[in-house]
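>>> kindly return the folded structure for what I paste below:
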Amino acid sequence: MNSCILMAEIVQEPQLRYTPDNQTPIAEIMVEIAGLRDDDPPARLKVVGWGNLAQEIQENYHQGDRIIVEGRLHMNSIDRPEGFKEKRAELTAQKIHLLGAGATLTTSTTPTATTSATASPTTVAAPPAPSKPRSAELSKTPAYSAAPSNNPVDYDDIPF
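Got it, this is the predicted structure:
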């Protein structure tokens, strides 16, 4: 399965165009992804949205926005004027989520927790109770006797 989720920043305004039959809108945006380490340069990637998503991209997303993109990653071959083919990665978006104002794009190998004086407490719901009593589940399992038997067990005959 080819599925990617990326957190990125839009570095170029979305460009809207249409297929040759002028029926299907296509939006392209260039995003920048932070490097893994502080000294790694950021990577740039073209993100493409089709149909209704393309119109949504054009209307709602702008340069400087921080987003989370869900989609499929693939490689494109481009003929260069120098006489060789260049391969570029491209992400076909399926969903885009706008991150809130002030969100930072950082990478970390260890989880971090942040707290705020204005943060509201979070309620965590308990898992639902089982529909059947546990004893009913146990009664369906085969019963094995722990009592010693007169027949020795031949471990070669036990199927694994």
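>>> please count neighbours and contacts with C-alpha atoms only from this point.
OK.
>>> now the lengthiest helix in the chain: how far from the chain's centre is it?
Identified as the longest helix of the chain according to DSSP state H is helix 52-60. The chain centre lies 20 Å from the centre of helix 52-60; the measure is CA atoms, centre = their mean, to the nearest Å.
>>> would you do the same for the sequence below? I want to compare the two.
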Amino acid sequence: MNNCILMVEISSAPQLRHTPDNMEVAEMMVMFPGLRADDPPATLRVVGWGKTASEMHANYQVGDRVIIEGRLGMRTVERPEGFKEKRADLTVQRIYRVNGEFNLGNMATPAPAIPSYEPSIPVSTYQQPDPTPVSTYQSAAPTYSQDYDSDDIPF
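All right, here's what the predicted structure looks like:
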């Protein structure tokens, strides 16, 4: 199974193009925070195909925060310096807009505080129900009446 879910911020607008057989392909770059607070944000190329590609191009832009579900893959890129470099790509299966704020660590402002929870039943009037009696357990394993000596065992 190859399934990856990322919460990211779009860092470059989705670019729509078509394959020779007229299949739509959209590519964009996204970023997410590094592992440590002092690490720079990581970037990842995201690719959508078909209907997903047209949706990405029409509905998403730079700065949007989204949750992307897809398949992670690796590609080899020939560098101008003369060596090959491996890069990760995420092929989008589903994309969801995040309505509201979420904290991307060193990339964004802190998320708003979580609202306080008010229980529907006041704590002072709540009474825990009486425990129910526990039934006794009877084993269904067979019992053996014959005792065996260690000499009777064939190993």
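>>> counterpart of the longest helix of the first structure in the second structure, which residues?
On the basis of TM-score structural alignment, helix 52-60 of the first structure is assigned to residues 51-59 in the second structure.
>>> ranges for the strands of the second structure?
For the second structure, the strands defined by DSSP state E cover 4-10, 15-18, 24-32, 42-49, 65-78, 84-97.
>>> ok, average deviation of the second one from the first structure?
Between strand 15-18 of the second structure and the aligned residues of the first structure, the post-superposition mean distance stands at 0.5 Å (mean CA distance after the TM-score superposition for the first structure).
>>> and if you look at the fifth one?
Between strand 65-78 of the second structure and the aligned residues of the first structure, the post-superposition mean distance stands at 0.8 Å (mean CA distance after the TM-score superposition for the first structure).
>>> look up how far Ala27 of the first structure lies from the closest residue to Ala34 of the first structure other than its chain neighbours.
Leaving aside its sequence neighbours, Ala34 of the first structure sits nearest to Pro42 (CA to CA, 6 or more residues apart in numbering; 4.6 Å). As judged by CA to CA, to the nearest Å, Pro42 of the first structure and Ala27 of the first structure stand 22 Å apart.
>>> more crowded one of these two?
Set Pro42 of the first structure next to Ala27 and count neighbours by other CA atoms under 10 Å: Ala27 wins out with 22 against 15.
>>> is it correct that that one is in contact with Asn52?
No - using CA atoms under 8 Å, Ala27 of the first structure is not in contact with Asn52; the gap is 9.8 Å.
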